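S.K.: Predicted model and sequence follow; I will ask about them next.
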Amino acid sequence: MLDPLLTDSYDYHLPEGLIATHPIHPRDHARLLVYNRADRSIIHTRFDRLEEFLPQECGIIFNDTKVIKARLYGHKSSGGAIELLINRPLDAYTINVYIKGRVKEDTILQFESALTARVISLSDDGSREVNFYLDDVLIRFEELLPILDAIGHIPLPPYLGREDDSEDEREYQSVFAAHEGAVAAPTASLHFSDELFDLLCARHPHAFVTLHVGSGTFKPVEASVITDHPMHSEFFDIQEEAHTLIKSSLPLLCIGTTSTRTVEYHIRSDEKSGEANLFLHPHNTPLRVNHLLTNFHLPKSTLLMLVASFVGVEETHRIYQEAIDEKYRFFSYGDAMLIL
């Protein structure tokens, strides 16, 4: 028996060829593994048949965050090349980032379009805090966003092993993305075409939450005991329509781990906006979410542990092994799984 509190219990071997490095076309033609907890059955189907497997009485929660072009390439004023990845704004002017290249406090970073950044502090977790300037004038985060859209790059996950291209601008974004701020896509959402999204919304009560996915979502759990892992926090916002659906008696399907964390944090805290840092795992299971639609996740990741909070560690391994045997595509651009 695997101990659900040990990080090593969430390791598995994935053949490199099963990592999806590019999106599938059309996006709703990804494969879908349907797992029923009642009888532990597995059905293999296609994503555009999702509606056929959903309970008739079921509310749906979507995450409407929008991915920003969070990766910038530039150089230090001394000439050394750097790569900067925006993680999240801490306030209107202070931005938490990761920088490839050695920097110290007061290092000036130069980018295209007269954009510069000044390093104001170095954090123990490897991140940095910076202020951005346009023509030497300090700017707010919302003023930075259109500049990023012009000169930034889509922040593809590192395991894709390639640079972003014009296809990623379209495909690494959900069709219902609305509020800018994420630096990683809520990947279960990427499978929805406009037609499938409209169909589900016509047949099921639904609402949107916003959780701006941070780069911490890719951080592997390094502690040997999962509860020793310092869970990252991300900004969330729940509007009244979503609050009403969450508080209703309807069974809930969450589209993705991000909307799941948002709903479950709200249930525990009653907060409608702020910073969510909930870590779901087999010793901290969902209180409100009944069903989950998600992709296949990295070994030893908090996302895999969230899946195990629904089905347990042993079943998670059984499901993943079948997905590997059936040659499903894994990770951000990969196939999907529905847990009923």
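M.R.: Yes, it's here. Numbers count the residues shown, from 1 in each chain.
S.K.: Every contact and neighbour count from this point should use C-alpha atoms.
M.R.: Noted.
S.K.: Not counting its own residues, what contacts the helix or strand harbouring residue 32?
M.R.: Assessed by DSSP states H and E, residue 32 sits inside strand 31-36. By C-alpha atoms under 8 Å, 6 or more residues apart in numbering, the residues outside strand 31-36 that reach it are 41-47, 50, 53, 323, 328, 335-340.
S.K.: quick one: buried residues of stretch 145-159?
M.R.: Neighbour-count burial for stretch 145-159 flags 145, 147-148, 151-157 (criterion: 16 or more other C-alpha atoms under 10 Å).
S.K.: now, the most widely separated pair of those residues?
M.R.: Greatest spacing in the buried residues of stretch 145-159, by C-alpha to C-alpha: 147 and 157 (21.6 Å).
S.K.: Share the number of residues neighbouring residue 113, please.
M.R.: 11 (other C-alpha atoms under 10 Å).
S.K.: again with residue 75
M.R.: Counted with other C-alpha under 10 Å, residue 75 comes out at 19.
S.K.: Can you tell me the SS state at the residue lying farthest from the centre of the chain?
M.R.: Distance from the C-alpha centroid of the chain peaks at residue 78, with 35.3 Å (C-alpha atoms, centre = their mean). Following DSSP: H, G, I helix; E, B strand; the rest coil, we place residue 78 in the coil state.
S.K.: and here's the other structure:
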Amino acid sequence: MKTKEFFFDLPEELIAQTPSERRGASHLLVLDKTTGKLTDSSMEDFASFLPEDAVMVINNSKVRKARAYGISGSGGKVEFLFLEENADQTWNVMVTKSKKQKSGKEYVFHAPDGRIGASAQIIRENPDGTKTVSFNAPITEAFFQECGHVPLPPYIKREDTFSDESRYQTIYARPEGSVAAPTAGLHFTGEILDSIRERGVQVVPVTLHVGPGTFLPMRVDDIEDHHMHYERYEVPEDTARIVTDAKANNRPVIAVGTTSIRTLESAWDSVHGMLTPGQGRTNLFITPGFTYRVANHLLTNFHTPESTLLVLVSAFAGKDLIFSAYHHAIERRYHFFSYGDAMFIR
């Protein structure tokens, strides 16, 4: 399929620049993928659309303040996005003005009060366009808390603020490691989760640390030529047992977000009919024709044109139904992307 087949026109004013005034107050568009019926609702009523006795899988990865600014020896300001720490305590990063950032270049990172928080040097330029940097001393999460910024996506045309530290984070975020939020989970409040559990739905976590594999655009003519970056995931023992039992007993499985569904499909063992516990890495790119083996329902946001995420949801519900739902959402003035409204495909 051609990448351009996944393009749609979106009025700029429908790209959410801030979260809803109150967490959980977003609109919800419900799509029945069997009949094509669309229902306009709200996240506060999400539980009423769920099948009883289901299992709902959430991604509990926490967003790291992974965007930091380094000053080069010539005084230039370079934006770094810290993707992943390597075993030798170096870091893989994405940088602005990438072609000018060569091996051997050095940078200093300042804290808000002007102190030097750390200094680093590019030691390797990688085939995927990322760089590997080595610090003068190993950095910890304290470096990101002191020197880092919330890594808001580029279509949010403003600087991050203090409120983004909580709103660009799910309420159940635990292990740090993502450089973008698993945005479907941003809609949940404690009250909404309680209403889900009261309906008899078990809520269980997986962890997928969101990286470029999730958010990088497709820059190819044919989607089959796009290659995903690897992302780290973990499936806890309890989650694996509960999901495996659900599938064995024909209980519905609800995935919250594209990262949860990619984790489930990556860790599913078709030979033994079970979800495999433990850690792994995945570059799974789900395209139309893919057979979903685990999730029956999907809660997700509205995604960017020509993105792997839009391709994934098109594979889940059918491209025609998804585009019909998106056109409906545009007509009804839903808000799109990370801080936008939600869509439930059942």
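M.R.: Great, that's in hand. Everything numeric in this text was worked out from a predicted model, so none of it was measured.
S.K.: TM between them?
M.R.: Once superposed, chain against chain, the TM-score is 0.93 (TM-score structural alignment, normalised by the length of the first structure); 329 aligned residues with a C-alpha RMSD of 1.5 Å.
S.K.: Just tell me the aligned range of the strand holding residue 32 of the first structure in the second structure.
M.R.: Counting by TM-score structural alignment, strand 31-36 of the first structure falls onto residues 27-32 of the second structure.
S.K.: most centrally placed residue in the first structure?
M.R.: Geometric middle of the first structure (C-alpha atoms, centre = their mean) lands on residue 186, at 4.0 Å.
S.K.: That one -> the second structure?
M.R.: Correspondence of residue 186 of the first structure to the second structure, assessed by TM-score structural alignment: residue 182.
S.K.: what's near enough to touch that match?
M.R.: 59, 61, 170, 210, 257-259.
S.K.: Of those - the most surrounded one?
M.R.: residue 59 (32 neighbours).
S.K.: ok, now how distant is the aligned partner of that residue in the first structure from residue 238 of the first structure?
M.R.: Counting by TM-score structural alignment, residue 59 of the second structure lines up with residue 63 in the first structure. Taking C-alpha to C-alpha, to the nearest Å as the measure, residue 63 of the first structure falls 10 Å from residue 238 of the first structure.
S.K.: Return every residue with contacts to both of the two.
M.R.: With C-alpha under 8 Å, 6+ apart, residue 63 of the first structure and residue 238 have common neighbours 208-210.
S.K.: mind listing the helices in the stretch 101-250 of the first structure by residue range?
M.R.: Counting by DSSP state H, counting those that start in this stretch, the stretch 101-250 of the first structure has helices at residues 141-151, 166-171, 194-203, 240-247.
S.K.: CSV please, covering the ones you listed and showing distance to residue 26 of the first structure.
M.R.: Shown next, in CSV, are those (distance: least, C-alpha to C-alpha, whole Å):
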stretch, distance to residue 26 of the first structure
helix 141-151, 25
helix 166-171, 10
helix 194-203, 11
helix 240-247, 29
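S.K.: Residue 273 of the first structure: which of the ones you listed is closest?
M.R.: In terms of C-alpha to C-alpha, the element of the helices of the stretch 101-250 of the first structure nearest to residue 273 of the first structure is helix 240-247, at 11.1 Å.
S.K.: Following the chain onward from the closest one, which element is next?
M.R.: The helix or strand immediately downstream of helix 240-247 of the first structure is strand 252-255, counting by DSSP H and E.
S.K.: Tell me the helices and strands packed up against that next one.
M.R.: When contacts are defined as 3 or more C-alpha pairs under 8 Å, 6 or more residues apart in numbering; DSSP states H and E, strand 252-255 of the first structure sits against strand 59-63, strand 291-295.
S.K.: can you redo those strands as a markdown table with distance to residue 266 of the first structure?
M.R.: Formatted as a markdown table, those follow (distance: least, C-alpha to C-alpha, whole Å):
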| stretch | distance to residue 266 of the first structure |
| --- | --- |
| strand 59-63 | 13 |
| strand 291-295 | 17 |
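S.K.: and the gap between residue 63 of the second structure and residue 256 of the second structure?
M.R.: 16 Å.
S.K.: cool, residue 93 of the second structure as well?
M.R.: Relative to residue 256 of the second structure, residue 93 of the second structure is positioned 28 Å away (C-alpha to C-alpha).
S.K.: Could you do residue 333 of the second structure as well?
M.R.: Distance of residue 333 of the second structure to residue 256 of the second structure, given as C-alpha to C-alpha: 23 Å.
S.K.: Mind checking which of those two has more residues around it?
M.R.: Between residue 333 of the second structure and residue 256, residue 256 has the larger neighbour count (other C-alpha under 10 Å), namely 24 against 14.
S.K.: List the contacts of the more buried one.
M.R.: Contacts of residue 256 of the second structure (C-alpha under 8 Å, 6+ apart): 56-59, 184-185, 298-300.
S.K.: ok, now how distant is it from residue 179 of the second structure?
M.R.: 18 Å.
S.K.: Residue 215 of the first structure maps to what in the second structure?
M.R.: Counting by TM-score structural alignment, residue 215 of the first structure corresponds to residue 212 in the second structure.
S.K.: in the second structure, what residues pair with stretch 287-305 of the first structure?
M.R.: Stretch 287-305 of the first structure maps onto residues 293-311 of the second structure, going by TM-score structural alignment.
S.K.: Kindly apply the preceding question to stretch 145-159 of the first structure instead.
M.R.: The alignment of stretch 145-159 of the first structure onto the second structure (TM-score structural alignment) covers residues 141-155.
S.K.: quick one: contacts of the matching stretch?
M.R.: Stretch 141-155 of the second structure is touched from outside by 15, 17, 63-69, 81, 109-112, 117-118, 160, 164-165, 168, 179-180, 338, with contacts defined as C-alpha under 8 Å, 6+ apart.
S.K.: would TSV of the contacts of residue 182 of the second structure with distance to residue 308 of the second structure be doable?
M.R.: Converted to TSV, the contacts of residue 182 of the second structure look like this (distance: C-alpha to C-alpha, whole Å):
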residue	distance to residue 308 of the second structure
59	18
61	20
170	22
210	13
257	13
258	10
259	11
